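Peer 1: below are the sequence and a predicted model for it; my questions follow.
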Amino acid sequence: MTRKKDVFVIGHKNPDTDSICSAIAYANLKNKISDGNYVPKRAGEVSNETQYVLDFFGVESPAFINHVGTQVKDVTIKITPSLSKEMSLKNAWITMRDMQEATMPIVNEGKLEGIISVKDIATANMDIYETRILAMSKTKYSNILDTIDGTMVVGDPEEVVPQEGKILIGAANPDLLETYVEPGDILITGNRFESQLCAVEMNAGCIVVCMGAPVSKTIQKLAKENNCSIISTPHDTYMTARLISQSTPLGYFMRKENLITFSEDDFISDIRGTMAKIRHRDFPVLDREGNYIGMLSRRSLLEMDNKKIIMVDHNEKSQAVDGIDEAEILEIIDHHRLGTLETSMPVYFR
């Protein structure tokens, strides 16, 4: 069952005894006669006289509230699942496509490490021409296996691509191939014994054999002796070459510097300008301990639910709790002259 939103019953900023007692009594009355959740609050310090009265009757003092403006926690926060920085670009793209999310957080043990967007993934695919991208990003072979639907014939899936390795297509004859295969390289080839042998002899880091072609026991034995991994994939050379760079982990491309994040206690009036200036669709929200909660979208501001207030013992804006202009005033219960307060909606006034 969804918990009903709190309605705060509040007196003026310099509360005397009748202001505090009115908030307590009226909140209690409303809880008994209506279907709601009414909570007494105070907008200032309790005087010695008031504290004496409360102690005498065994009543707890209302909690202090200094601002009733709409906060991030008052609007809809999307519970967007997080991704791991070890996840491949391909899997991240599939996840974001299926969930219809344009921006997703990368979280480790509750702490936000970065964010990734569809734009970031598109940039990684279209603007990166570095053949050593897998080495630079410290990609594990397990990511490559997952991305190209491969099988590890020789090697450990949890090992990382050699730091000096670049991606090559073994289309040339062995005489030419040996002139540009360097230690640590990843060679994509087919059912060519000579090309595979050349790669092993030139100390390649990994051989990717396409079309599910069998790898001879001789090549496997030599590869183990030379610390050369072998992966078999059912895809052809073109598809393998196209996919393999998508095995790069998110940690390499995620945005982790100068992230725009908000606290659940931030006031909308304070962050509205930032959200308008920074044209992101979603912004990460953190709790007081800095743990990731969810994402705040620009659209959420159109659907935000202002704090609901009942004012007692006054009806003047100058005496009201800060942020009263942003709150929705439901009722005013007072025994003074009419003040200067204006409301945007009809209000019950006694």
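Peer 2: Received it, and whenever you're ready, just let me know what you need. Just so it is clear, the model here is predicted, and its values are computed rather than measured.

Peer 1: rest of the way, CA atoms for contacts and neighbours
Peer 2: OK.

Peer 1: count residues in the vicinity of Thr248, would you?
Peer 2: A count of nearby residues for Thr248, using other Cα atoms under 10 Å, gives 27.

Peer 1: contact partners for it?
Peer 2: Contact analysis of Thr248 by Cα atoms under 8 Å, 6 or more residues apart in numbering lists 88-89, 133-134, 137-139, 143.

Peer 1: from those residues, which land in helices?
Peer 2: 89, 133-134, 143 (DSSP state H).

Peer 1: and the contacts of Thr248, which is closest to Ala320?
Peer 2: Leu89 (52.5 Å; Cα to Cα).

Peer 1: before we move on, the earlier item: quick check: the two most widely separated of the ones in helices among the contacts of Thr248?
Peer 2: Ile133 and Asn143 (13.3 Å).

Peer 1: and these two? which has more neighbours close in?
Peer 2: Asn143 (25 against 20).

Peer 1: count residues in the vicinity of the spatially closest residue to that one that is not a sequence neighbour, would you?
Peer 2: Ranked by Cα to Cα, 6 or more residues apart in numbering and with sequence neighbours excluded, the top spatial neighbour of Asn143 is Ser247, at 5.2 Å. Counted by other Cα under 10 Å, the residues lying close to Ser247 total 26.

Peer 1: pasting the second one now:
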Amino acid sequence: MIYIFGHKNPDTDSIVASLVLAHLKKKLGIKTQACRLGPINEESQYILNRFKINAPRYLKNVKTQVADIPYTKASVGTLTTSIMEAIHLMEKEELRSLAVVSKHNHVMGIVDLQELALTFIRTYEKELNAPFNNICEGLSSSPLTRTTPPFYINGEIIVLAYHYDTLKKKDILKDYHIAIVGDRHDITALAIEKNVSLIIVTGNHNLPQELIDKADAKDITIISTPFDSYETSKKLPLCKTIATYLKRDADYFGDQDYLSWVVEDMKNKPNQSAFPVVDEKNRYLGMLSRKNLIGAQGKSVILVDHNEYIQSAEGLREAVILEIYDHHKLGDIKTTYPLQFKNLPLGSTSTLLLQEFLERHMMPDDAYCGLILGGIISDTLMLTSPTTTDTDRRYVALLEKHLDLDVNDFARDMFKAGTALGTISTKELFYKDLKWFESDEKKACISQIFTLDIDTLKEREEELENLMIKIKTENKNAYVILSITDILKKGSYIYYEPDSKYLATYCFGPNIHKGKFLEGIVSRKKQVMPKVMEFISSSNL
């Protein structure tokens, strides 16, 4: 999946750009998902509602998660899986560990190939407690009798290589024995007489019907295997279940766990070679080993309306940036590989993305044309911002005609919805359109609030000033500026916290004071941010 998103505290252009680019990619046959890094503001919601488009998905961060890593879709065992089958699966799929799951596919633990192998190198297993089906499968055997055997066969393995008289005289055979016998019918008859737990006839030898009938009468199961007595005696212990060797305390990871956690946990578990991966309901998905982490890449992303780390998603340095579409200054994002980076001096990223459609001789669906129109109008303040270009004006006229609407009425309704305060808190208002900028160790945050009712906003002046002081307290090396832009008067009221006085003077002149109205100052990108960056980038200021 490729995630498309704009900057933190998304404005309308950022929301629109993510949706429109995802729309374009879909038309080009590329699977992507439009996302956002913060809440939808009232202006954006108005546009989405008007054109009946769902909001982009909220994306908390783009840190690399287990789901982003190509872990192994390995087979699993259950509590009744035989050791033989487990070893076969691990050898076939080149695994060192096998996950064991319940009937609901929930992970119960793991078994290790090395531990299973060492168990049978060090000891000779005579005791057997194994499901009958495991025995039949492990020995490629089939029943000769009609009896219904117990689910589990319990007993002691014995190879009947003795002479008949020896067995009879020394009373070697007991009812708990699992007897392995060849084509010696007298020995088989003695085993039936002694009520052994199970008789295994090796070499696929046939038995007289008389012996089979006697076994059926005494409810003794006889099976036939193609293996000889030696092979049978070696394979039988491997028919036991893996339950005895299950490591229930083994670590496992959720597919949403972050890679940083995974690496740290693996360091603390040096003896565990592989780790089950589960979903949010603890259902098994696959196995993750250390070799899966070699060369693993993070999420694939496309950035719109920004190209700076401080404005982007947490974990961006772990992600693979495929493309960037923007109309701001060049930021600090770096990659070790080439990518498509389209950055043009236009009034909005929405303008740039409509251009992408038109260059391909395509037109967005009507609903997305409406979104683009809203994005351009929002970012250019209805074409009054100094960032507005002839391309923006031409595209607004094109979309107005295409959608058959009155652009002035549309803009008025959109700005009215976007500036309505309602029950929004002062903090939400301040952070709604806030951007951080940084250079070396210095940072600056610039919040911009658009309004059609400046008197109502002035009632919150003290709260806004206290909030700026609080932000400064929490960010010692930061400067804080607020621009309240009056859409009708086409200018902004400038506020700043006390320690940012020098910055405000540098940006707006020596006569600046808190709450001063500056006519014509409406663009943070073109009229405020360049001076701010110039100030914080200079060590002499």
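Peer 2: Nice, thanks for sending it over. Just so you know, these numbers come straight off a predicted model, no measurement behind them.

Peer 1: sorry, back to before: looking at structure 2, which of the contacts of Thr248 of structure 1 hold up?
Peer 2: With both residues aligned by TM-score structural alignment, their matches' Cα atoms under 8 Å, the contacts of the contacts of Thr248 of structure 1 that structure 2 also has are 88-89, 134, 138-139, 143.

Peer 1: just the buried ones from those residues?
Peer 2: Buried residues within these, counting neighbours by 16 or more other Cα atoms under 10 Å: 88-89, 134, 138-139, 143.

Peer 1: quick one, what contacts Ala23 of structure 1?
Peer 2: 9-11, 40-42, 312.

Peer 1: one more pass at 7 Å, please.
Peer 2: The neighbourhood of Ala23 of structure 1, defined by Cα atoms under 7 Å, 6 or more residues apart in numbering, consists of 9-11, 40-41, 312.

Peer 1: roughly how far does the aligned partner of it in structure 2 sit from Asp305 of structure 2?
Peer 2: Superposed on structure 2 with TM-score structural alignment, Ala23 of structure 1 falls opposite Ser18. Separation of Ser18 of structure 2 from Asp305 of structure 2 (Cα to Cα, to the nearest Å) stands at 9 Å.

Peer 1: and for Ala411 of structure 2?
Peer 2: From Ala411 of structure 2 to Asp305 of structure 2 the distance is 21 Å (Cα to Cα).

Peer 1: so for those two, which sits in the more crowded spot?
Peer 2: Neighbour count, other Cα under 10 Å: between Ala411 of structure 2 and Asp305, Asp305 has more, with 28 against 17.

Peer 1: ranges for the helices of the stretch 51-200 of structure 1?
Peer 2: 89-99, 118-126, 133-136, 141-147, 174-180, 193-201 (DSSP state H, counting those that start in this stretch).

Peer 1: list of residues touching the shortest one?
Peer 2: What it means is helix 133-136 of structure 1. 161-165, 245, 248.

Peer 1: run the chain-centre distance for it.
Peer 2: Offset of helix 133-136 of structure 1 from its chain centre (Cα atoms, centre = their mean, to the nearest Å): 26 Å.

Peer 1: now the spatially most central residue of structure 1. Nearest residue, chain neighbours left out?
Peer 2: Per Cα atoms, centre = their mean, the C-alpha nearest to the average position across structure 1 is that of Pro105, at 3.0 Å. The shortest distance from Pro105 of structure 1 to any non-neighbouring residue, by Cα to Cα, 6+ apart, is to Ile115 (4.4 Å).
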